[in-house]
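J.: quick one: sequence and predicted model below, then my questions.
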Amino acid sequence: MKKKWIWIISGVVIVLLIINFAAAIFFYHLAVERNVKDFLNGNADLEVEAETLDVLLDGDWRDWSDEQPFEIWHQTSFDGLDLQGYYLEAEQPTNKVVLFAHGYLGRGKDMALYGQHYYEDLGYNIFTADMRGHGESEGDYIGFGWHDRLDLINWIAQVIERVGDDAEIVLHGVSMGGSTVLMASGEELPANVKAIVADASYTDVNDLFAYHLDRMFHLPSFPFIPSTSLVTQIRAGYGLKEASALDQVAKAEVPILYIHGKEDVFVPTEMTEKLYDNTGSEKELLLVDDASHGESFVKEEERYKETLDRFLERFVQEN
């Protein structure tokens, strides 16, 4: 009888392990693997007001971007991927450059929404890239900022080579891009990087996945998040806890401006507040009323620009 129960329990454990592993592969395919993300269609957490949607989809900034003579740049990443970027030289010679990092499922030129202000009002050179697994860049997985931070550092080197050793660089990212620039902040950045702007950022990928696993599927973190992390480590080369903006900002030396919408439930506002509290460098925080995920610029454009401009004036000098 005892042996029978051992076999039954062993069988149940094996079945549960198989289910857990299958779920981990499913969640990796759902979120990390490069493919069409139908699960985001109709996601209430990503809903924005109709006026905001009009700006994001059909705003004048898109026409402005299409009219600009962007140069196409390339880099070969540390793991052999061909990545594509876009450089726009300022109308007047300047050593000021903004490097953008876009959000999940986006493209580099989506950041023209912010780039037009840097270019027309602040006179910056602009660089933006399709992150690995996005747009015209290679990659069969999404890095969620972790491997992308190293790609960003390589782009910084190319920008300095183009603009000169006196280049004054700002890193500006939104959503996944915001976490990317924060993950880069903990690395040994060149002194040319003077300021970082992180809009709607998450603390780390482990926390983000756990949050959405509960919110979207009503499932506990354990055992699904650790097993998904293992699959991600095997297939993409990084673990979910490893990909931590929270750990990186504690080592940051570059000043950071944090921005987040108070009504963001896709990446909860509390994550930016936690990042802010954990930041080792000079920092500033702007929370925008009535703004959901990535909506702050559109909802409070003038306040966003004024806060950004004041922050940049403190740390970026034109030579």
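T.: Okay, I see it.
J.: only C-alpha atoms for contact and neighbour calcs from this point on.
T.: OK.
J.: packing partners of the helix ranked longest in the chain?
T.: Within the chain, and with DSSP state H defining each element, the longest helix by residue count is helix 2-27. Counting contacts by 3 or more CA pairs under 8 Å, 6 or more residues apart in numbering; DSSP states H and E, helix 2-27 is packed against helix 224-236.
J.: what's in contact with the helix it packs on?
T.: Helix 224-236 is touched from outside by 20-21, 23-25, 27-28, 32, 141, 143, 206, 209-210, 238-241, with contacts defined as CA atoms under 8 Å, 6 or more residues apart in numbering.
J.: before we move on, what about stretch 75-82?
T.: 74, 83-84, 132, 137-139, 150-151, 154-155.
J.: go on, stretch 177-188?
T.: 100-104, 144-146, 148-150, 152-153, 171-173, 196-204, 243-254.
J.: how far does stretch 106-116 sit from the chain's center?
T.: Centroid separation between stretch 106-116 and its chain, computed with CA atoms, centre = their mean, to the nearest Å, is 13 Å.
J.: now the helices for the stretch 51-200 of the chain?
T.: According to DSSP state H, counting those that start in this stretch, the stretch 51-200 of the chain carries its helices in the segments 60-67, 112-116, 146-163, 176-185.
J.: pasting the second one now:
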Amino acid sequence: MMKRLGLLPLALTGVYGILSYHVYKNVTKPQIFTHEEAYDYDIQQGSYNAVLIRSMPKETTIIPSSFGYDLFAYWIPYKGATKTVILTHGVTSNIYGALKYFQLYYDLGFNVLAYDHRNHGESGGTTTTHGYYEKHDLEDVVRWVRQKVGSNAIIGTHGESMGASIALQHIATYDNLDFVVADCPYEDLFTILKYRMKVEHKLPIWLGLYGASLINKLMGQGFYHDVSPVSEIEEVHTPILFIHGKKDHYIPFDHSVNLYAHKLEGIRELYLSKNGDHADSIIEDNAQYVDVVYDFLKKIGLKK
């Protein structure tokens, strides 16, 4: 009997290790859409017009990442433009999820660059780190745009969900852009993972997050708490517009409210879409969404 009791801690440790690895694997290697699947999904959602997307004057571009893999991108030039927006998509999606914001900026005379994050779409990289490495990939994209457009380039980012949080982590690290629009970002990776697991599982699977975070660190990708836009944003001077749907079932809108509250320097704006669910505010409240973005760009001198 005593021998069996002595084995119990070892058995529980083994079970927790298996649970932690399962959580780590799901976070790091999510099930991702192909380009075709993402395109079909967004057409069904009413994100954009198929004719418009097919007729875009896009150039397929490969941008080298500093980490040794390639990032697949579409460069959509506007003749003579010095202004460029970089679109960043959410987790499991890809370049076609980001293109719902293309016309918003192209109509204002912006060049548009959309790309696949690492481990998504046609880009390289074998893991998703939710910003830990992706923020540096984004800086590689920014450098590519500056080389393409020239030293007078005006550059901003517009991201949704994970892409929005990546854009915020990037600006907190580099603070070298003209604006950021962050649509439905999470404030902290550990916080949103814990919330999602409590929503999606009856059992306390979220307890495995602590072990998964340690595995993530041992794999060279940082602790989950290291991916935390809310802890990094206080000293960012770049103008930021936070957008979030009040009906967002995936990332509660208070994440954007908290991020807005923690940005203490420079211009900040917050728009809570009345009818927006996760990453669809531009669809559900399109006219107001466009007005809010355009008013923000006007305020910072990028729209007449």
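T.: That came in fine, so what should we check first? Predicted model, so just to flag it, every value in this text is computed and none were measured.
J.: returning to that earlier point: what is the nearest of the contacts of stretch 75-82 of the first structure to H117 of the first structure?
T.: W155 (21.4 Å; CA to CA).
J.: which residues touch that closest one?
T.: Shown in contact with W155 of the first structure (CA under 8 Å, 6+ apart): Q75.
J.: alignment lookup: it to the second structure.
T.: Alignment note: W155 of the first structure maps to V141 in the second structure; criterion TM-score structural alignment.
J.: how much space separates its match from L87 of the second structure?
T.: Computed as CA to CA, to the nearest Å, the V141 of the second structure to L87 of the second structure distance reads 11 Å.
J.: next one: N275 of the second structure
T.: According to CA to CA, N275 of the second structure and L87 of the second structure sit 23 Å apart.
J.: mind listing what's buried in stretch 54-68 of the second structure?
T.: Using 16 or more other CA atoms under 10 Å as the test for burial, stretch 54-68 of the second structure gives 58, 62-65.
J.: among the residues you listed, which lie within strands?
T.: If you go by DSSP state E, the buried residues of stretch 54-68 of the second structure have 62-64 in strands.
J.: from those, pick the one nearest P252 of the second structure.
T.: I63 (33.4 Å).
J.: from R118 of the second structure, how far off is the closest one?
T.: Using CA to CA, we find I63 of the second structure at a distance of 11 Å from R118 of the second structure.
J.: stretch 104-122 of the first structure: how far from the chain's middle?
T.: 14 Å.
J.: identify the contacts common to I63 and R118 of the second structure.
T.: Jointly contacting I63 of the second structure and R118 under the rule CA under 8 Å, 6+ apart are L71.
J.: and the gap between the equivalent of I63 of the second structure over in the first structure and D130 of the first structure?
T.: When the first structure is aligned by TM-score structural alignment, I63 of the second structure is paired with Q75. Using CA to CA, we find Q75 of the first structure at a distance of 11 Å from D130 of the first structure.
J.: mind listing the shared neighbours of those two?
T.: 83-84.
J.: Y105 of the second structure versus S47 of the second structure, what's the distance?
T.: Distance of S47 of the second structure to Y105 of the second structure, computed by CA to CA: 15 Å.
J.: oh sorry, the question was meant for T60 of the second structure
T.: As judged by CA to CA, T60 of the second structure and Y105 of the second structure stand 19 Å apart.
J.: what does stretch 296-311 of the first structure correspond to over in the second structure?
T.: Across the second structure, the stretch matching stretch 296-311 of the first structure (TM-score structural alignment) is residues 281-296.
J.: next one: stretch 271-280 of the first structure
T.: Mapped onto the second structure using TM-score structural alignment, stretch 271-280 of the first structure spans residues 255-264.
J.: flag every buried residue along the matching stretch.
T.: For stretch 255-264 of the second structure, a neighbour-count test (16+ other CA under 10 Å) marks 255-257, 259-260, 262-263 as buried.
J.: nothing else from me, thank you.
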